[in-house]
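Engineer: Only the shape, not the letters, is given here:
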């Protein structure tokens, strides 16, 4: 499965990190680049349940490809969600169903830093994306 261009760029950037501190800094930077969701989109209907932090997700189908926007009140989660978005944005519904989240964060070198609750939260976000795409 070919990675979206933005995902390839993320992978290349994270591969240059020699330490967890560098990865953590980079993760925060990705979170800061995440465009802010409009307050009108921060509704209970768009809230992802299953996350300890508050996460909102909006999806839109454009020409057969999904585009998601998301936000979180937690800095680390914003970074992780930003990296999830570069992995899934532009995918068709069929390809979206096949995204391997643990593999993606493993490739980025972030998997061992994901606590079970963070992993569960990110899985909840991906699951919500798949539900929206159905």
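Structural biologist: It's in. Note that the structure is predicted; figures quoted are calculated from it, not measured.

Engineer: CA only for contacts and neighbour counts going forward, please
Structural biologist: Noted.

Engineer: Going along the chain, name the helices of this structure.
Structural biologist: Here the chain has its helices, by DSSP state H, at 5-15, 20-33, 75-88, 93-96, 101-107, 116-133.

Engineer: alright, now check it against this:
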């Protein structure tokens, strides 16, 4: 599935909910489905900088796609990273690099987060794209 198709799926899913309380609950539920990072990768080097809570992300190449795993010590943040991993995992590095993230605005996520969580969201996207850049460089 393409990144854009996954993003559209997420937009459709979030549009089904009446209010943000239901959307937060959905994000918490998504966090429970997150492909969890192996404990051996829960290192300071895998922490996303600038997040209010701890978020660990690990990336590895699987054939020609990047596969992400993650975890967080906060349930909302775990839901946020779960959404991002759903979009970007199992995609070619170049597609991750070129992907826009307008779906985040379309579901209203950034505007419904505290400033520190919104900043963390931006840093999560940035880190996932940095992993993709590193792997794309290896492919060239």
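Structural biologist: That came through fine. Just so it is clear, the structure is predicted and the values come from calculations on it, not from any experiment.

Engineer: thinking again about what came up before, got the helices of structure 1 as CSV, with distance to residue 69 of structure 1 and mean neighbour count columns?
Structural biologist: Listed next are these as CSV, based on distance: least, C-alpha to C-alpha, whole Å; neighbours: other C-alpha atoms under 10 Å:
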stretch, distance to residue 69 of structure 1, mean neighbour count
helix 5-15, 15, 15
helix 20-33, 12, 16
helix 75-88, 7, 22
helix 93-96, 15, 16
helix 101-107, 17, 15
helix 116-133, 10, 18
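
Engineer: Can you tell me which of those helices is nearest to residue 56 of structure 1?
Structural biologist: helix 116-133 (8.7 Å; C-alpha to C-alpha).

Engineer: Distance of the residue of structure 1 most remote from its centre relative to residue 114 of structure 1?
Structural biologist: Each residue of structure 1 has a distance to the centre, and by C-alpha atoms, centre = their mean the biggest one is for residue 18: 22.5 Å. As judged by C-alpha to C-alpha, to the nearest Å, residue 18 of structure 1 and residue 114 of structure 1 stand 18 Å apart.

Engineer: ok, back up a step: want to try a markdown table for the helices of structure 1, with distance to residue 64 of structure 1 as columns?
Structural biologist: Output for the helices of structure 1, formatted as a markdown table (distance: least, C-alpha to C-alpha, whole Å):
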| stretch | distance to residue 64 of structure 1 |
| --- | --- |
| helix 5-15 | 18 |
| helix 20-33 | 26 |
| helix 75-88 | 13 |
| helix 93-96 | 8 |
| helix 101-107 | 22 |
| helix 116-133 | 10 |
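
Engineer: So which residue is smack in the middle of structure 1?
Structural biologist: Centre-nearest of structure 1 using C-alpha atoms, centre = their mean is residue 84, 2.1 Å out.
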